[in-house]
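Chemist: Generate coordinates for the sequence data below:
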Amino acid sequence: MQSSDPRHFFETDAEQQTRERRAAKSGNKYGNPIQLKSKILAAVVDPRSPASSILVAESAGTVRRVNISSDARRDRSLASVTTGLYRGPTTPVACVAVGGLSQNTVFAGAWDKTVWSWDLETKTPGRKYVGHSDFVKAVVCAAMGGKYYLISGGADKKIMVWDIETGARLHTLQDSEVNMMSLQDLVVDHASSTADEISLISASSDPHIRRWRIRADGWEQVVEPDPSTPGTEGRTIVEHETTVYKLALPHPGAGEDEEVDLWTSSGDGTAKCLSRLRGFTCDDTYQHGDHVRAVAVTRDWVITAGRDENVKFWNRTSGALHCTLEGHFDEVTDLVVLRGQNGQGGPVCSVSIDGTVRTWPLQAAALDALVEEQKKTEVEDDADEKAEVPANLLSADEEAELAALLEEDD
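Modeler: Got it, this is the predicted structure:
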């Protein structure tokens, strides 16, 4: 009989402790968890319901449209929150995007080296984009010259540009001078794009962040003066020590400087703000610790999350850590800021390898209340643990018998 139970295989003490800790932590209700059926590898806002819905990429090979509004998740059942399920891949889905005409097409990059697509509303399968020779790990959409394009990045170290309507591959982008490793993330820089040119920023498993200009008839990698060495040019932005997992441009309404600075998260344990006005050099550093898999930015907060399972809120003005929220019991893979009411940001959703979607407020008072709730729960748990340990395991008669035996030994 075969088993997948880790307790039936050899485990180190550290692995056993991690498994036991996660099992004990899995029942917590912080962040009003929605439990899905598989690991969640990425998430994006649903453009049709930006205040209450997200799309998530699952390791089970599906994209799921999840309604995170309080009414929908009151009973926390999967059926009550799932408003769309997009099937097709038989391998994990690593990334998801929505784009095309009227923002009506869901795109998903999978481990099968393919980008899949579906109609957002009808869930009807659409075109498949085949060309990568390894996992597809990032997808974004953009318009150029009145047409809509899909851009994908893979573990094969290539960025591919596709005509969404025809499925034709226009360009394959690669760095010919500085070795580019597996792609991790792509973001369209709308502040630098024009009607006929897409400005793209990419992150990969190396520390280098690259900028690209894409046109219908060609592309080029952006080479600009290196601010650290006057008189020289730089092909890449290097502000981290290792893998850059995530790139973020501020959420609309996040502040007067929206879409100016670039925010990054890295395996070096930090998230950073790279100032556009200073040639994308580091302006602020947030020492999250361990691998930082995701970063999100609002008017008031910089939010980071990653391998340590925690979600951290930093004051955007002062850079100080405001609070650390627990809840997830495995690595957090993505953060998504919903639009909120009247175009304002909030709340923020976190998704994780633990298969849960959790929702956190953006108001300082609400965050402080959550911190106090978690502290209170920790104190109660400590008290319960102490209460479970009996002060004396022996009865009065057994105590007397033990005393007599000790006397005989003397």
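Chemist: use CA for all of it now, contacts and neighbours both
Modeler: OK.
Chemist: what's the neighbour count on the nearest residue to residue 238 once chain neighbours are set aside?
Modeler: Closest residue to residue 238 apart from its sequence neighbours, by C-alpha to C-alpha, 6 or more residues apart in numbering: residue 208 at 5.1 Å. Residues within reach of residue 208, counting by other C-alpha atoms under 10 Å, total 23.
Chemist: Please provide the structure for the following sequence as well, for comparison with the first:
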Amino acid sequence: MLQSDADNYFQTSDSVAEQKRRQAKADNKNGNPVALTSKILAIHADDQDPDAVYIAEAAGTARRVVLETGDKSTVYTGAAAPLTSITTLRSPSAEPILFAACWDKTIHSWNLKTRKPIRRYTGHSDFVKCVLATEISGTPVLLSGSADSSIIVWNVETGRKIHTLKGHARAVLDLALDPAKTTKDELFLFSADTVRDILRWKITLDSAGQMLAVPLRVHETSVNRLRFEDSLVVDADDADADADLWTASSDKTAQRLVRSRDWASDTTLSHPDFVRDIVIDQQAGWVITACRDEEVRVWGSSSGKLACVFSGHFNEVTGLALMPPAQGSRASRVVSVSIDGTLRVWTLDPAEMKKVQEEYERLQQGIEVEAEPEVKKESMLTAEEEAELAELMDSDDE
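Modeler: All right, here's what the predicted structure looks like:
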């Protein structure tokens, strides 16, 4: 049934109710939100500053955000389309660089210090979905995965292609280096796509190819994120704990694939909606997931049990970054970003998480204090771009 209210023409009763629900929820201060004027599509921790992150926005800007102060004035501009992924490269042979995958089929790059654009990497024939930067034999390289189903390895300094990897049948959604096998001269890369395939590659400056013809298939549909455990902090006496792989999927699960069992899954974390991202606090024993249902969840990595739900976002959570403890604390933090245009910071202190979970359970039982709805922010995208962005997000889950 359509509403007769002139402000809600052509909207169903359900869509109007959902809009009102989000407006009411938008006023909450959980996670000390930092508000942006655009949808946030990706996040990357600043490896030189334990209190800062980089974010990619649908408005085509990249930005550095300081967590303690909320300062968001360091902006990288030049792209005219949504940025879908972001990463940095700090090399002894070059100035530090920020890279952002873009909807315009290219990768944009900036000098991290001066914020001046460096170059655009052009070669994909569709949206660039993911980027990763590293070195091979002392040469800075950029790896990009695209909706055109290819992965390109670029020479950062020249902007030229080193390799083009073909093997995926659909869009490539994420890339991750195996920390237990990658060396200074060889990259061991895992890549994931919208079909559900996870492929493995061995890459040098002179050659690149799939390690095995048969892909890993543990999910029913799109694999949105690949995250390895840190092989440097695992117990050396535990042969089974050597940089296992965690995955996040649109089949509404996150899974752990065990290296010593030929990447068989031994843990499944079930969610009510698509799982968009996953990070691992291995020393504390936590796995944190981002879900399309607006929630951030913390799980025991050994037990697979849900420990806490961080509720505050009022639209899909798109990315997570694990951060060191704040000054005066010993617990790590997780930063989440969302389509709602906010960045939020959550502590992984067990005592604080217990309080948060108790409050969350009370709210689920209906003991809720209504908040004054705030005025909905105007999007920086046109109606057509909004629809196209929604289609882009949903296309990963077909």
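Chemist: Next, the residue most central in space within the first structure: secondary structure please.
Modeler: Geometric centre of the first structure, nearest residue: residue 334, 1.2 Å, by C-alpha atoms, centre = their mean. Here residue 334 of the first structure is recorded as strand under DSSP: H, G, I helix; E, B strand; the rest coil.
Chemist: now for it: what does it line up with in the second structure?
Modeler: Alignment note (TM-score structural alignment): residue 334 of the first structure maps to residue 319 of the second structure.
Chemist: show me the contacts for its match.
Modeler: For residue 319 of the second structure, the contacting residues are 41-43, 276-278, 290, 336-338, by C-alpha atoms under 8 Å, 6 or more residues apart in numbering.
Chemist: Please apply the same query to residue 293 of the second structure.
Modeler: Contacts for residue 293 of the second structure (C-alpha under 8 Å, 6+ apart) come out as 272-274, 315-317.
Chemist: Translate residue 109 of the second structure into the numbering of the first structure.
Modeler: Counting by TM-score structural alignment, residue 109 of the second structure lines up with residue 117 in the first structure.
Chemist: my read: that match touches residue 128, true?
Modeler: Yes - if you go by C-alpha atoms under 8 Å, residue 117 of the first structure and residue 128 touch, sitting 6.3 Å apart.
Chemist: between these two, who's got more neighbours?
Modeler: A count of neighbours by other C-alpha under 10 Å puts residue 117 above the other of residue 117 of the first structure and residue 128, at 25 against 16.
Chemist: Look at the more buried one and give its secondary structure.
Modeler: Three-state call for residue 117 of the first structure (three-state DSSP): strand.
Chemist: So which residues of the stretch 1-150 of the second structure form helices?
Modeler: Using DSSP state H, counting those that start in this stretch, the helices of the stretch 1-150 of the second structure run over 13-25.
Chemist: all strands of it, in order?
Modeler: According to DSSP state E, counting those that start in this stretch, the stretch 1-150 of the second structure carries its strands in the segments 34-35, 40-45, 52-57, 62-66, 74-76, 83-89, 97-102, 106-111, 117-122, 128-136, 139-146, 150-155.
Chemist: could you point out which element follows the last one?
Modeler: Think strand 150-155 of the second structure. Per DSSP states H and E, strand 150-155 of the second structure leads on to strand 161-166 as the next helix or strand towards the C-terminus.
Chemist: Next SSE downstream of that next one?
Modeler: strand 172-177.
Chemist: Superpose on the first structure and give me the mean offset of that next one.
Modeler: Following the fit onto the first structure, the mean deviation recorded for strand 172-177 of the second structure is 1.0 Å by mean C-alpha distance after the TM-score superposition for the first structure.
Chemist: With the first structure overlaid, how far apart is the helix or strand following that strand on average?
Modeler: For strand 172-177 of the second structure, the following helix or strand on the C-terminal side (DSSP H and E) is strand 187-193. Following the fit onto the first structure, the mean deviation recorded for strand 187-193 of the second structure is 0.9 Å by mean C-alpha distance after the TM-score superposition for the first structure.
Chemist: what range in the first structure does strand 187-193 of the second structure sit on?
Modeler: The aligned range for strand 187-193 of the second structure is 198-204, by TM-score structural alignment.
Chemist: try stretch 132-151 of the second structure
Modeler: The alignment of stretch 132-151 of the second structure onto the first structure (TM-score structural alignment) covers residues 140-159.
Chemist: Tell me the span between the first and last residue of that stretch.
Modeler: Length of stretch 140-159 of the first structure, first residue to last, C-alpha to C-alpha, to the nearest Å: 11 Å.
Chemist: Kindly state which residue of the first structure is aligned to residue 250 of the second structure.
Modeler: Aligned counterpart of residue 250 of the second structure in the first structure: residue 267 (TM-score structural alignment).
Chemist: What residues of stretch 83-95 of the first structure count as buried?
Modeler: By 16 or more other C-alpha atoms under 10 Å, the buried positions in stretch 83-95 of the first structure come out as 83-84, 86-87, 89, 91-95.
Chemist: Contacts only, for the alignment partner in the first structure of residue 66 of the second structure.
Modeler: By TM-score structural alignment, residue 66 of the second structure lines up with residue 67 in the first structure. Going by C-alpha under 8 Å, 6+ apart, residue 67 of the first structure touches 52-54, 73, 81-83.
Chemist: re earlier: will you turn the strands of the stretch 1-150 of the second structure into a markdown table that also has distance to residue 332 of the second structure?
Modeler: Listed next are the strands of the stretch 1-150 of the second structure as a markdown table, based on distance: least, C-alpha to C-alpha, whole Å:
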| stretch | distance to residue 332 of the second structure |
| --- | --- |
| strand 34-35 | 19 |
| strand 40-45 | 13 |
| strand 52-57 | 14 |
| strand 62-66 | 16 |
| strand 74-76 | 25 |
| strand 83-89 | 21 |
| strand 97-102 | 25 |
| strand 106-111 | 29 |
| strand 117-122 | 33 |
| strand 128-136 | 24 |
| strand 139-146 | 29 |
| strand 150-155 | 33 |
